[in-house]
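Trainee: Below are the sequence and a predicted model for it; my questions follow.
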Amino acid sequence: MKIRFEVPNKLEIIFGKDKAECDGCGSDSEEGRSVGELLLPQYALATGGLARDHRPLITFPDNNNFHVLSAAEYRRLLLYLTSVPSLLEAEMGFHIIIDRRKDRWNSVKTALLRISEFFPGIIHAVYVLRPASFLQKALSEVSSKLFKEEFRFRVLVCSCVDELYEHFDRSQLTPDLGGELQYSHSEWIQQRIALEKFSTLMKEISSKLDEFMHEIVDCDMGNDPTQTKELLDCQESRYKALKTELSSATSQGEELLTQVRKPNLTYNIISHVAAVERLLVQLDETEKQFDNFWQKHSMKLNHWLKFRTFLLNFKQMQATLDSHLKTACDMTEVGETANRVDSLIQEANEFEKLCNCDLDSASTVIEEGEKLMSDPLSSVDHIESKCEELRRTSSLLMEKIQKRNLLLTKARELMDRIDKANDWCTTGVEILAGEGGLIAVDKLLEDAKSFGLAAPEQFRDMLLQSATQETRALVTQVCQRVEDVWLMVSVKRATLVRAAARPARPVQTVPPHCAAPPPSNQNW
């Protein structure tokens, strides 16, 4: 199951223009040297100087080496140099100074044609310091009038550097142009290399962040809590690793800022300081966006883990309660003897203890579900139905246990009555067989009340109400015996009562008679 989250805008850190690279703008298949190699001979410079209208300046110094540049190398170099100023400055357009005072007029024309063919930006004006030799000066006066209208940009041919001051402050021009701008090309290159390395590092981190964010957004969070927990731990580990890289990049940027920020900064160095500061601000914003994204994602993933854990606990608990419920339904025996009933009561008590532990666990699961329902991310209806099912099963199980206990309690009471009834019958038979008098009979009838025998019919009804199918035959037998003994005892008592009520006859005194003498034999 895949859960899609709302994806924030892709994290992007702008490092100058897209085409600016320190180690070469063109692809590997293009011919020529890399930008790093092209910067060293100073074919063209971005010194950081600005015209009076605050547009940036590109200078082609008079080093008599511009002709060795191939077309691809020229494009690569210009793409890089025009990316050095800020985007706002670059969008305003550029001023270009072509210094050819020690060169020939053909070199001026070559440079202008190159610029006309390709320049990655808006050209506001091109200032040409024409060749200073007498012959070249004469040629330039003629040629400049012929071709300066051929270009799409404005070309101003200057006879000397003083004419540049009409458009540039001396503070914005390097000493070779009579200016005051302190520019060290080697220092500038070193700072650019450090700046480009830092910007490349930030690009790599940005790419990693973007890849990580899109990967975890579309990940399968799993239906098993163990799988989800492993996924959460793995993603959290990667998040912490990326946070470490962000922290390390911030430290490197702050160290770089300390290196380039020196006393009496020139404008070209100030631009480097501003670039590093801008990158650090963007890095901080990137980290905040990343933290915000991770907070939302981890919150949802943790909620999903709790939800899947709840469902697993619910399934396990429901299966356990269903098993207990089946066991409770199968516990129908009530026993036919007191000893058996006692054994069943002990089993029922142990079963109740076991069920109570699981019922407590079920209550805990229900509480977890209720907590989940308070989370805005939860599907309340789904969780509520599971909680309600657990409540229903728990209630049904408790009801079964209570009924079982009540049934066994009544069965035990029944066995007690049966045992006492049997003992009573035995005593009654002994009294009937012996010479017991009315007192013994009355005591026997009085003892019958201790186990509920006041009348045989009522006693039978009482026992049959508590009897089950298992004990009904026994109850019927005992009731019949009780009725028989009761009847005989009642008859005996009635006899004894009548005998006790009959008046005694008076005793008459009978005098003794003397025996007559035998007749005499004389008469014979």
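Mentor: Nice, I can see it.
Trainee: make it CA atoms for all contacts and neighbour counts henceforth
Mentor: OK.
Trainee: how about the host helix or strand of residue 211: buried residues?
Mentor: Assigned by DSSP states H and E, residue 211 belongs to helix 185-217. Buried residues in helix 185-217, defined by neighbour count with 16 or more other Cα atoms under 10 Å: 185, 188, 191-196, 198-199, 201-203, 205-207, 209-210, 213, 216-217.
Trainee: just stretch 96-114 next, same as before
Mentor: Buried residues in stretch 96-114 (16+ other Cα under 10 Å): 96-101, 103-105, 107-109, 111-112.
Trainee: Please enumerate the helices of the protein.
Mentor: Under the criterion DSSP state H, helices of the chain are mapped to 35-39, 71-81, 87-92, 105-117, 134-147, 185-217, 225-260, 267-330, 338-373, 380-433, 438-448, 456-466, 472-501.
Trainee: quick revisit: ok, so of the buried residues of stretch 96-114, who is nearest residue 299?
Mentor: When the buried residues of stretch 96-114 are compared for distance to residue 299 (Cα to Cα), residue 96 wins out at 55.4 Å.
Trainee: measure the closest one to residue 253 for me?
Mentor: Look at residue 96 and residue 253: by Cα to Cα, to the nearest Å, they are 32 Å apart.
Trainee: try residue 328
Mentor: Distance from residue 328 to residue 253, by Cα to Cα: 72 Å.
Trainee: thinking again about what came up before, and the angle from the helix holding residue 211 to helix 225-260?
Mentor: Interaxial angle, helix 185-217 versus helix 225-260 (axes from the mean of the first three to the mean of the last three Cα atoms, to 10 degrees): 170 degrees.
Trainee: Remind me what helix 185-217 packs against, helices and strands.
Mentor: helix 225-260, helix 267-330 (3 or more Cα pairs under 8 Å, 6 or more residues apart in numbering; DSSP states H and E).
Trainee: Packing partners of the longest one?
Mentor: Pointing back at helix 267-330 there. helix 185-217, helix 225-260, helix 338-373, helix 380-433.
Trainee: How far does the longest one sit from its chain's centre?
Mentor: Using Cα atoms, centre = their mean, to the nearest Å, the mean C-alpha position of helix 380-433 is found 48 Å from that of the whole chain.
Trainee: one more structure, for comparison:
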Amino acid sequence: CFLFLCLLPEVTVPLSLKEVGGYIEKQVAYLSGGRGEDSSVIITLPECSAFSDIPEEALAKVFTYLTLIPRQPGVKFIIILDRRLDTWASIKTALARIAASFPGNLHLVLVLRPTSFFHRTVTDIGFRFSQEDFMLKMPVVMLSSVTDLLRYIDENQLTSEFGGTLDYCHSDWIVLRTAIESFAVTVKDIAQMLQGFGTELAETELPDEVGCEAGLGDSTEVRHLQASFFSLYFTLLCIILVAKMCVWNLKYFDELFTVETVKQSLCFRLLAQLRDMESAFDGFFEKHHLKLHQYLQLLRYEQSFQEVRIPSILSHVYIFSCASQQVRCGLLFIFSMCLSKRFLFSIIILHGHQLSAGHHYAMALIMQRCNELRHYCDTLNAALKTKHTRLLQTHQLLLCLGQAQTWCDDGAYLLANQLVDKFQSKDGAQAALRDIEGFLDGAPSMLSSGPDVLAIEYEAVITSQLQHAAVQQMIQNRQASLRKLADKHVRPVQLVAPRPENPPRSKSPLFSPKHGTDISAHTSSRPHVMRELIETERIYVEELLAVLLGYRAEMDNPALSGLLPPILRSKRDILFGNMPEIYNFHSRVFLQDLEGCLEAPEGVGACFLERKESFQMYECYCQNKPRSEALWRQFSDCSFFQECQKKLEHKLGLDSYLLKPIQRLTKYQLLLKELLKYSTDCEGTSELQGALTAMLDLLKSVNDSMHQIAITGYEGEICELGRVLMQGSFSVWISHKRGPTRMKELARFKPMQRHLFLYERALLFCKKREEHGDGCDKTPSYSFKHCLKMTAVGITENVKGDVKKFEIWYSGREEVYVVQAPTLEVKMAWLNELRRILTNQQKMLRGLRDTPVNTGQRIKVQRSIYKLQRLEMLLRAPEGELVEYLKLVCGGLCFDFLYRLQTLQKVDSKTVFIVPGRKCVQLLYGRI
């Protein structure tokens, strides 16, 4: 769109005929179309008795208008001054006025002197004595007759009144000039319309959801833009046709208008500009239409991309402990799902390459999506291999666990079935020992490798491994006892249970209690924090004094005047802000108050609360900080600051010390929190909590005011809205009950992003602009959009569908704003503040209702604001519109109060009442 606006030619309309029409119609001067030597344009000043009465300004406009008609560069002019029936005094006056008022390159002035003997003689004598004066200003030739005029100008370039053959009609010339100038204005208007249309196209917000499957071409806003395009295009073609007819009339208006002259005329230039506009407009709309089509393709491609993202298909298969057949089925299920996803990936990647091959404007984004899909394919393949390996391990583990479980059961059964009576003989003990050794030789391979290897290879079998360890321990104990019996023939007394209990699992060191954790005791105490507060306050005051004396006061030092730019000396208040005021407050008042609380820390909270209003000066300092930083960046390399820093022996520059007030303001709330931490159940705790709240509110107020100064486009005085209470960014939907609705609001498929500012008397809706500038110069700005007076605002706290949404409605739901907060906490904070404002308004109205109306009280309606005709129209208006427009302050009562009164009152000749069945206020005034 920017390229299209650059291609549109700038159409300018010079001085118009309407501005000098009265004098042109009187034929004070005219352009006959004739040309003199070197193609000089001839301007004729015929006999005019009222020439001397024409004001100088009007005559200068006439000459300027006539000299602007020929547009050739370096054109010269010849003036024919016809004074054959006049006197020398008139000629002298006319020449003087021409010399003073003519703006062009005057080549020659041909004067036809009076024809009567007396006046001719006087003219000759007067011109002889004044010739040198005139020749210094302009070349003047005094002619005796019309015949002498032919020596300077060809008769074909002279009109009939000068003996020439050039046909000229002044009335036709005026008609033609009026038509040409009207055409120029029309061309200028159509250029502005095209620029506005291009701007509207550029500002049209396209939907970022494919949910509007009707397509971009079927949306209401796009249909409106298409209708505007065809209307503008038809208008442009009509104007081009009119321009061609105008050129044809100009070409054949007179045979003396040669083809070369017509080509240089204003009409031809305007026609060429129209053709350029037509070409630029056609090219722009074709590109814009192509971009819309590609945008729709991109939306559909993005939807396909989002739909084929890797789902959690790899977690759908669980480890089954019952049978390996279910594991095999899960593996086949994963293979089938992954195969379908990989096929979809291939299709979308192919589609992306096709879009890129068609030179799509979002080629980079599409290729990025294709690369992401390839990465997804690789990730899917790797995850599939990992899952396949894990499932095979699971299958093998299930088989091994089954074998181990069977072996353990057989071992326990073997031990339980060995008869103790047979152990009394050596042969019986040896036989039992051989049975156990044979059983151990037949153990599964996974059990023979040892518990450590098993735990590493199969972490999931930790419970079975513990059971295996318990069984092995039992077997080893039995082996030892049997060997003893075989050697000593000692009767054993130990019995084995069929299935031993699992030994208790030892706790992992990761879950054991932590030892050696040093719980540091509080190193600070209430007096310590108090001393820190006072000591840092003294340092802060000393630093402020050093800045004011070492920099600000040095600006008046004559010895350093050569190092200081003059413009910087005049802007010291911008650079330092109200730092002197802050220093005076802290050095003379606040530091002394804090020092008085050194032995009585319980009074610190009261000290802050007492000086609460004085801390508002920091808000002024913070609001000036952006201007101060901009000025510092402009002059930071100034040798004056370097010299001052050297004298003060500061390691940091001035900009670091200019941040001290802001840093100190933040430090206060931290120190107050520390004091409150060590002041539980102590005297002055409530005041300390109040001081902390006050400082936090001050920080919030400063932050809000910093955003407020970035509001642009608000025509009124923002200070009249009261103090800014809250501000923040929200998603907003707007709906109107009736009335004209902008196309952007009808076709909006997504919420508007608005930054809301809540004041005591109004609610502002602004649009946050992108930060502009480079580096640290970046600052946000807020463009003003809407203003809602709090006297006509209502809220609905809950909106169906989203707990973070609430409604702000205006003028009896004439306008409804659905606001979505970023979090539920932000929503509740805003609702509490809005509820507080509305509650205060209701209390005020209730107080007015309870106040009796004196018999001498009069309701004075300002007739200059609302005339009687306006009142008649408002009587027939709907409820919301009537209440909106009848908010006039009337002798201490307002129409909002009368609207809620619901009773009939008479005050003098004015009556206010409620009509049953129609909720609107009726005003009977006078004879209405």
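Mentor: Arrived safely. A quick note: this is a predicted structure, and the numbers were derived from the prediction, not measured.
Trainee: Dump the helices and strands packed on helix 267-330 of the first structure to JSON lines, plus distance to residue 489 of the first structure.
Mentor: Converted to JSON lines, those look like this (distance: least, Cα to Cα, whole Å):
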{"stretch": "helix 185-217", "distance to residue 489 of the first structure": "92"}
{"stretch": "helix 225-260", "distance to residue 489 of the first structure": "76"}
{"stretch": "helix 338-373", "distance to residue 489 of the first structure": "27"}
{"stretch": "helix 380-433", "distance to residue 489 of the first structure": "7"}
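Trainee: between the ones you listed, which gets nearest to residue 332 of the first structure?
Mentor: Across these, closest to residue 332 of the first structure is helix 380-433 (Cα to Cα), at 8.1 Å.
Trainee: which helices and strands does that closest one pack with?
Mentor: helix 267-330, helix 338-373, helix 438-448, helix 456-466, helix 472-501.
Trainee: about what we covered before: hey, which of the helices and strands packed on helix 185-217 of the first structure is tucked in deepest?
Mentor: Sort those by mean neighbour count, taking mean count of other Cα atoms under 10 Å, and helix 267-330 sits at the top with a mean of 17.
Trainee: what is the orientation angle of that helix with helix 338-373?
Mentor: Using the same axes, to 10 degrees: helix 267-330 of the first structure against helix 338-373 is 160 degrees.
Trainee: sorry, back to before: let me know which of the helices and strands packed on helix 185-217 of the first structure is the nearest to residue 339 of the first structure.
Mentor: That would be helix 267-330 among these, by Cα to Cα, at 20.4 Å.
Trainee: name the helices or strands packed onto the strand or helix carrying residue 690 of the second structure?
Mentor: Here residue 690 of the second structure sits within helix 685-708, counting by DSSP H and E. For helix 685-708 of the second structure, the elements it packs on are helix 604-610, helix 617-635, helix 660-677, strand 724-736, judged by 3+ Cα pairs under 8 Å, 6+ apart.
Trainee: Please enumerate residues in contact with it?
Mentor: With Cα atoms under 8 Å, 6 or more residues apart in numbering as the test, helix 685-708 of the second structure has contacts from 602, 604-606, 608-609, 612, 615-616, 618-619, 622-623, 665-666, 668-669, 672-673, 675-676, 679, 724-727, 757.
Trainee: mind checking the SS state of the residue nearest the centre of the second structure?
Mentor: By Cα atoms, centre = their mean, the mean C-alpha position of the second structure lies nearest to residue 769, the distance being 2.5 Å. Following DSSP: H, G, I helix; E, B strand; the rest coil, we place residue 769 of the second structure in the strand state.
Trainee: didn't it look like it was pressed against residue 755?
Mentor: No. The pair residue 769 of the second structure / residue 755 is not scored as a contact, 9.9 Å apart, by Cα atoms under 8 Å.
Trainee: Please tabulate the buried residues of stretch 96-114 of the first structure in JSON lines, including the columns distance to residue 176 of the first structure.
Mentor: Listed next are the buried residues of stretch 96-114 of the first structure as JSON lines, based on distance: Cα to Cα, whole Å:
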{"residue": "96", "distance to residue 176 of the first structure": "15"}
{"residue": "97", "distance to residue 176 of the first structure": "12"}
{"residue": "98", "distance to residue 176 of the first structure": "12"}
{"residue": "99", "distance to residue 176 of the first structure": "10"}
{"residue": "100", "distance to residue 176 of the first structure": "12"}
{"residue": "101", "distance to residue 176 of the first structure": "11"}
{"residue": "103", "distance to residue 176 of the first structure": "15"}
{"residue": "104", "distance to residue 176 of the first structure": "18"}
{"residue": "105", "distance to residue 176 of the first structure": "20"}
{"residue": "107", "distance to residue 176 of the first structure": "19"}
{"residue": "108", "distance to residue 176 of the first structure": "18"}
{"residue": "109", "distance to residue 176 of the first structure": "22"}
{"residue": "111", "distance to residue 176 of the first structure": "19"}
{"residue": "112", "distance to residue 176 of the first structure": "21"}
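Trainee: Return the closest of the residues you listed with respect to residue 5 of the first structure.
Mentor: residue 96 (50.7 Å).
Trainee: check contacts around the residue nearest to the centre of the second structure.
Mentor: Contacts of residue 769 of the second structure (Cα under 8 Å, 6+ apart): 780, 781, 782, 783.
Trainee: Out of those residues, the closest to residue 75 of the second structure would be?
Mentor: Distances from residue 75 of the second structure to those, taken by Cα to Cα, are shortest for residue 783, at 49.4 Å.
Trainee: All set, thanks.
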